[in-house]
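Participant: how does the following fold in three dimensions:
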Amino acid sequence: MKSNLRGLDLRNISAQLVNYCTTLNESSYLFGDAKNPAMTLSDELLQKAEVIAAAQSFEDVTLAGRQAFAGINLFLPKIKQISDERRENV
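Facilitator: Predicted coordinates:
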């Protein structure tokens, strides 16, 4: 496995995604749904972290990175909704 690809520290990038997944897992109780969006996103990001860590081309890294970024962006409104609901209840 290459740890650097054209100046990219792939291990660090994938480690950051794994750290984000850890945070999602620790906070997943806030999303009490049967289909927990935090756990779903965490699973998706862990897959992207594996792709990035094992990437052999820049295209592999950028595709996985874009997909991870898109998943996080789609998740942000759910976080805002929970935050707004908590603020209203205080």
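
Participant: for the rest of this, base every contact and every neighbour count on C-alpha atoms.
Facilitator: OK.

Participant: list the buried residues for the strand or helix carrying T23?
Facilitator: Counting by DSSP states H and E, the element that carries T23 is helix 10-27. Residues 10-11, 14-15, 17-18, 20-21, 24-25 are the ones in helix 10-27 that count as buried (16 or more other CA atoms under 10 Å).

Participant: now stretch 69-77
Facilitator: Residues of stretch 69-77 classed as buried by neighbour count (16+ other CA under 10 Å): 71-72.

Participant: next up, for comparison:
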Amino acid sequence: MESVISIIGSIASIGGAIWAFVEAKKSVNAASKAEKLRDELISRRKMVEVSQVHSETKRVLSVVSKVGPSCNAKLLKGVNCADIAKEVEVYASFIFEQSGHFTDFFENKAKELCNDLKDDIESLSEAINFEDKKSYGKSIYYKIQNFMPFVKQLSDEKKERA
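Facilitator: Presented below is the predicted three-dimensional model:
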């Protein structure tokens, strides 16, 4: 009788081990799927952030064009350069904030742009005469315009990976 109980116990033990193995395999598969989903979500979030940087760059370029290369004294009347400078300042902060999420190349270009814009933002905000407004406006416009291809390239890369 004792040997029958021992055999039944051994069979139950083996059955429990098999069941534990099967459940462990299911758990590994579920964890793998969860990790893939997490990676996909991170990738999508980064793509959205890059798209936001691209659209914000286009928007601020449009705002700066009011004091950019094509403006003249007549068109500049009534334009509040301090407001434009404030928008560029907010944009520079946004770019700087987002730069940490991207490649080293983009991060360097973003930080470089932010540093290049600092003096121009302040100068545009304080500009009084037409020549100064146009000069600083053009400088800001061209710096942001030169940054646009890098943003577009990064945006395209993220979309291709998605």
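
Participant: care to give me the TM-score?
Facilitator: Scored against TM-score structural alignment, normalised by the length of the first structure, the superposed chains reach a TM-score of 0.83; 86 aligned residues with a CA RMSD of 2.0 Å.

Participant: ok, back up a step: and which of the buried residues of helix 10-27 of the first structure is nearest L76 of the first structure?
Facilitator: L76 of the first structure has its nearest neighbour among those in L24, at 11.8 Å by CA to CA.

Participant: the closest one -> the second structure?
Facilitator: Mapped onto the second structure by TM-score structural alignment, L24 of the first structure lines up with I95.

Participant: what segments of the second structure are helices?
Facilitator: All helices of the second structure, identified by DSSP state H, fall at 2-64, 73-76, 81-98, 104-126, 130-161.

Participant: thinking again about what came up before, from what I can see the match of L24 of the first structure touches S55, true?
Facilitator: No: I95 of the second structure lies out of contact with S55 (CA atoms under 8 Å); the separation is 11.6 Å.

Participant: how many residues are close by the alignment partner in the second structure of T40 of the first structure?
Facilitator: Residue correspondence to the second structure (TM-score structural alignment): T40 of the first structure is matched to E112. For E112 of the second structure, the neighbour count with other CA atoms under 10 Å is 13.

Participant: so what corresponds to D9 of the first structure in the second structure?
Facilitator: Looks like D9 of the first structure aligns to N80 there (TM-score structural alignment).

Participant: repeat for E59 of the first structure
Facilitator: Counting by TM-score structural alignment, E59 of the first structure corresponds to E131 in the second structure.

Participant: quick one: N89 of the first structure from L30 of the first structure, how far?
Facilitator: Using CA to CA, to the nearest Å, we find N89 of the first structure at a distance of 15 Å from L30 of the first structure.

Participant: neighbour count: these two, which is higher?
Facilitator: Using other CA under 10 Å as the criterion, N89 of the first structure and L30 rank with L30 on top: 12 against 6.
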